[in-house]
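Asks: could you look at this predicted model? Sequence included:
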Amino acid sequence: MIASIAMRRGQTLIRLAGIWAIWLVVALITSVQTYVAGLTTGTPQPWLTAFGNGIPWYSVWALLTPLVVAVARRFADERRVAVLLAVHLGAGLAVVLLHSVLYVSLNAMIYGNAPWAPWSKDLLLLKLTGSIHVQLMIYAIIVGIVLGARAYRTLRDREIVAARLETRLAEAETAALRAQLQPHFLFNTLNAISALVPDDPVTAQRLIARLGDLLRLSIDRHRSQRSPLADELDFTDTYLAIEEARLGERLRIVRRIADEALTVAVPALLLQPLVENAVRHGIAPLVSGGTLTIEAGLAGGRLRLVVADDGKGAGEIVEGVGLGNARLRLQQLYGAGSSLEIETAPGRGFRVTIMVPR
């Protein structure tokens, strides 16, 4: 509690010091103009005199600035233009009167009762009548700065909120797509194992244990939208162990994985559905089987991931659960920074190439 109060006081002092510094710079600029104008008109005055005359004027404005800021903030949400104009016109005239009184009083404190001292009723009337437009303009500038800064912060906050909502929506949609993938994957894997139960129950039992490993890994992945490529390859290898046991020598696997690609984060459960499509639809239907190739490497600052087979291929591309969800998830997570390309032809296999940012 005490630390919080001390911190707020420190911030207030910093803001006040900043206000004084700004007005000091304004006083310096104005004094330079006055000094140069004296030289130009042939009525030069010492530099210290020019600067000293400007200090009281702008020091009072430094003193009144927090008051003007408070008024601007108090009525910042007012939407009625007539009320807003009336408030600031009244407040502006009051600030002008207060500034003139304080300025003349400050001059009297500095110069005393010397005959040449600028303290007099005439000076007060002169400031009220001769510089009221300048002071009202200064008041308006301060109010404009406060309202402009407030509008900027409001716009920035809205953009941050909108970005967060967009991120949450993308995460929710991605989670829904992953939820769709998991039962699809489980159903297909159980079908693969059930085909072995009558003829090879020992192998089927071993594959059920593998399936348990897959489910455990799947649950672990559910906690994150992305995971390292190395983890995705481990998950896919566990799935491929089941397919190798089922297809035997009909399934040949080639892996070309660059070491630097293993740590790149990719969408969780992205690779396995692509491998499953290649095995089930490209290689398994052929009596001779085929070769599955998995490649990963870096290209142009992005990860290039390829899943290809030399199976039966297809005359047309149909994006089911695996391919369709992969494309949608890439779009949700990376937008235009990712791509998914498909190459296929009857008898020439199926090739999926994915590019994701590092």
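Replies: Structure's in. What do you need?
Asks: from here on, contacts and neighbour counts on C-alpha atoms
Replies: Fine.
Asks: on the three-state scheme, the residue lying farthest from the centre of the chain is what?
Replies: The outermost residue of the chain, judged against the average C-alpha position, is Pro115 (64.7 Å), by CA atoms, centre = their mean. With DSSP: H, G, I helix; E, B strand; the rest coil as the basis, the three-state label of Pro115 is coil.
Asks: look up how far Ile55 lies from it.
Replies: 21 Å (CA to CA, to the nearest Å).
Asks: again, but for Glu78
Replies: Separation of Glu78 from Ile55 (CA to CA): 35 Å.
Asks: quick one, helices of the stretch 151-300 of the chain?
Replies: For the stretch 151-300 of the chain, the helices defined by DSSP state H, counting those that start in this stretch occupy 201-221, 229-247, 271-277.
Asks: dump these into CSV; add mean neighbour count and distance to Ala27 as well.
Replies: Shown next, in CSV, are the helices of the stretch 151-300 of the chain (neighbours: other CA atoms under 10 Å; distance: least, CA to CA, whole Å):
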stretch, mean neighbour count, distance to Ala27
helix 201-221, 16, 63
helix 229-247, 19, 62
helix 271-277, 21, 67
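Asks: can I get those in TSV including distance to Ala176?
Replies: Putting the helices of the stretch 151-300 of the chain into TSV (distance: least, CA to CA, whole Å) gives the following:
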stretch	distance to Ala176
helix 201-221	14
helix 229-247	19
helix 271-277	16
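Asks: quick revisit: so Glu78 and Ile55 - more neighbours on which side?
Replies: More crowded of Glu78 and Ile55, by other CA atoms under 10 Å: Ile55, with 19 against 11.
Asks: how far does the helix or strand that contains the more buried one sit from its chain's centre?
Replies: Taking DSSP states H and E as the definition, one finds Ile55 inside helix 47-74. Here helix 47-74 is found 39 Å from its chain centre; the criterion is CA atoms, centre = their mean, to the nearest Å.
Asks: now do the same contact list for the spatially closest residue to Asp309 that is not a sequence neighbour.
Replies: Spatial nearest neighbour of Asp309, chain neighbours left out: Leu292 (4.6 Å); criterion: CA to CA, 6 or more residues apart in numbering. Leu292 sits next to Leu251, Arg252, Ile253, Val254, Val275, Ala278, Val279, Ile283, Val307, Ala308, Asp309, Asp310 when contact means CA atoms under 8 Å, 6 or more residues apart in numbering.
Asks: want to compare, so here's the second one:
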Amino acid sequence: MAAEDEDGVSTRITPQRLTRPALLLGFWTLIALSYTVSAGLSSISEGRAAHWPRAMVWNFADFYLWMLLVPLIASLGRHTAGHGWRRFVAVHVPASLCIALAHVVVHMAIFWSTCGAGSMPVSTFGAFLRMEFAYVYHFALLLYWVILAVLRGLESQRRLRDERLRNAELASQLAQSQLRTLRVQLQPHFLFNTLNAISALALADPIQARLMIARLSDLLRLTLEERHALEVPLARELELLRCYLEIQQVRFQDRLSTHIDVAMDTVHAAVPSMILQPLVENALRHGLLDKPEPGQLQIVSRREGGELYLRVDDDGLGLPEGAAEGLGLGNTRARLKVLFGEAASVVLARKAEGGTRVELRFPFREHVTESAA
């Protein structure tokens, strides 16, 4: 449904915009009906005839007037919120007296003009007003304060909900900022180490050095494509890792063999971008680089219940005694903590048969692309 404003511009009236007024009208109508039925049944129980039209006019005029007054009471409530009890009393005591008085006069005028005196022992509106004023005015005052209390309760609930939403948004923004900072730390660190490896081959083996530069170009392209992504599918992370391993294969030649064992039900799992590369780099630099004989590197992924399990194994020289946690592992631990809190774990251990093992566990969830979200 559409309507035109004063300038002739069509304004679409959506069902959502009509829902709240319809609910309010239904609420006050139900109250008026319940009071009408109660008044009629009360008359019948006392042996008197039930005057249904008069009861309907009285109750519907009463509660529909309050429905129209709710926005005014809500506005007064908002203007006194958070300003102390003195302002609250100074505004609402005279407001309740005046609004209740206006409501009583209008309500009784509508009823008198519509239904007249009926069987009441009065013949003028003034006499009718004096007869009913004390009871009706007392009820109007009471209803003003009940409406005000309900409105302030709903407003407080809304403010609390909005505050929780703002806090959640701020926490999310902080977490994303921390993740980006940690991810940016990895890029120059990784690039510096790779350039060092190329530099070492530049004079000794220029052909291999050029091959490493070509592989580095491919790797940087993949990295730049995902520069804004905090999480990527595991398949994308493995694509970047394979490119990195091709560079290292040029460096290690026949001294390095790699095995990637990825379960098919994990390839679409969401993982932090560049989560595996620093772990593999640590295995190569600290475990396999100084090993005189050929070494093996293994990357494993499995889904274990509601968790994703990632493992990086090497059969290198192993962890030296008292070795401190380096940038790569510390960065990985920090990123998983920001994303998953206590639900994530990072375990670094010496293997009994020699070498090092790093195990990551964190909640499993499918990666959702922006176009599918």
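Replies: Thanks, I have the structure now. What you are looking at is a predicted structure, and each value in this text was computed from that prediction instead of being measured.
Asks: what's the counterpart of the residue nearest to Asp309 of the first structure in the second structure?
Replies: Counting by TM-score structural alignment, Leu292 of the first structure lines up with Leu297 in the second structure.
Asks: for the equivalent of Asn167 of the second structure over in the first structure, give its distance to Asp199 of the first structure.
Replies: For Asn167 of the second structure, the aligned residue in the first structure is Ala162 (criterion: TM-score structural alignment). Using CA to CA, Ala162 of the first structure is found at 58 Å from Asp199 of the first structure.
Asks: again, but for Phe187 of the first structure
Replies: For Phe187 of the first structure, the distance to Asp199 of the first structure - CA to CA - is 20 Å.
Asks: how about Ala140 of the first structure?
Replies: Relative to Asp199 of the first structure, and taking CA to CA, Ala140 of the first structure is found at 90 Å.
Asks: which of those two has more residues huddled nearby?
Replies: For Ala140 of the first structure and Asp199, the more surrounded residue by other CA under 10 Å is Ala140, and the numbers stand at 17 against 10.
Asks: circling back: for Pro183 of the first structure, which of the helices of the stretch 151-300 of the first structure is the nearest?
Replies: Across those, Pro183 of the first structure has its closest neighbour in helix 201-221 (10.5 Å, CA to CA).
Asks: was I right about Ala140 of the second structure contacting Val106?
Replies: No. Judged on CA atoms under 8 Å, Ala140 of the second structure makes no contact with Val106 at a distance of 11.9 Å.
Asks: more neighbours: these two, which one.
Replies: Ala140 (21 against 14).
Asks: aligned to Arg242 of the second structure, what sits in the first structure?
Replies: That one, Arg242 of the second structure, aligns with Asp237 by TM-score structural alignment.
Asks: that should have said Thr258 of the second structure, apologies.
Replies: Aligned counterpart of Thr258 of the second structure in the first structure: Ile253 (TM-score structural alignment).
Asks: what's the answer for Thr36 of the second structure, then?
Replies: Checking TM-score structural alignment: Thr36 of the second structure goes with Ser31.
Asks: find the nearest non-adjacent residue to its match, please.
Replies: That would be Phe51: by CA to CA, 6+ apart, it lies 4.9 Å from Ser31 of the first structure.
Asks: also Phe185 of the first structure?
Replies: Per CA to CA, 6+ apart, closest to Phe185 of the first structure is Pro273, 7.4 Å.
Asks: let me see the contact set for the one you found.
Replies: Counted by CA under 8 Å, 6+ apart, Pro273 of the first structure has contacts Leu181, Phe185, Gly322, Leu323.
Asks: trace it over to the second structure, please.
Replies: Match for Pro273 of the first structure (TM-score structural alignment): Pro278.
Asks: biggest strand in the first structure, by residue count?
Replies: strand 290-299 (DSSP state E).
Asks: that strand vs the second structure, average offset?
Replies: Taken over the aligned residues, the distance from strand 290-299 of the first structure to the second structure averages 1.3 Å (mean CA distance after the TM-score superposition for the first structure).
Asks: and the next element down the chain from that strand?
Replies: strand 302-309.
Asks: contacts for that following strand next, please.
Replies: 261, 264, 274-275, 278-279, 282-283, 290-298, 349-358.
Asks: the same query, at a cut-off of 7 Å, please.
Replies: 261, 274-275, 278, 282, 290-298, 349-358 (CA atoms under 7 Å, 6 or more residues apart in numbering).
Asks: and stretch 90-104 of the first structure, by the same measure?
Replies: Outside stretch 90-104 of the first structure, the residues that reach it (CA under 7 Å, 6+ apart) are Pro56, Trp57, Val60, Trp119, Leu124, Lys127, Leu128, Ile132, Gln135, Leu136, Tyr139.
Asks: go again with 8 Å.
Replies: 56-57, 60-61, 64, 68, 71, 118-120, 123-124, 127-128, 132, 135-136, 139-140.
Asks: ok, stretch 172-186 of the first structure next?
Replies: Contacts for stretch 172-186 of the first structure (CA under 8 Å, 6+ apart): Ser218, Gln225, Leu269, Pro273, Val321, Gly322, Asn325, Leu328, Arg329, Gln332, Leu333.
Asks: quick one: it aligns where in the second structure?
Replies: Going by TM-score structural alignment: stretch 172-186 of the first structure matches residues 177-191.
Asks: and that stretch against the first structure, how far off on average?
Replies: Stretch 177-191 of the second structure versus its aligned partner: 1.4 Å mean (mean CA distance after the TM-score superposition for the first structure).
Asks: the stretch 101-250 of the second structure: strands as residue ranges?
Replies: 231-233 (DSSP state E, counting those that start in this stretch).
Asks: can you check which part of the first structure stretch 331-338 of the second structure sits on?
Replies: Under TM-score structural alignment, the match for stretch 331-338 of the second structure is residues 325-332.
Asks: how close does that stretch sit to the second structure?
Replies: Looks like 0.7 Å for stretch 325-332 of the first structure (mean CA distance after the TM-score superposition for the first structure).
Asks: same check, this time on stretch 22-38 of the first structure
Replies: Looks like 2.9 Å for stretch 22-38 of the first structure (mean CA distance after the TM-score superposition for the first structure).
Asks: quick one: buried ones out of the contacts of strand 302-309 of the first structure?
Replies: 261, 274-275, 278, 282, 290-298, 349-357 (16 or more other CA atoms under 10 Å).
Asks: which residues are in contact with the spatially closest residue to Asn277 of the first structure that is not a sequence neighbour?
Replies: Counting by CA to CA, 6+ apart, Asn277 of the first structure lies nearest to Gly322, which is 7.2 Å off, once chain neighbours are set aside. Gly322 of the first structure makes contacts with Leu181, Pro273, Leu274, Asn277, as judged by CA under 8 Å, 6+ apart.
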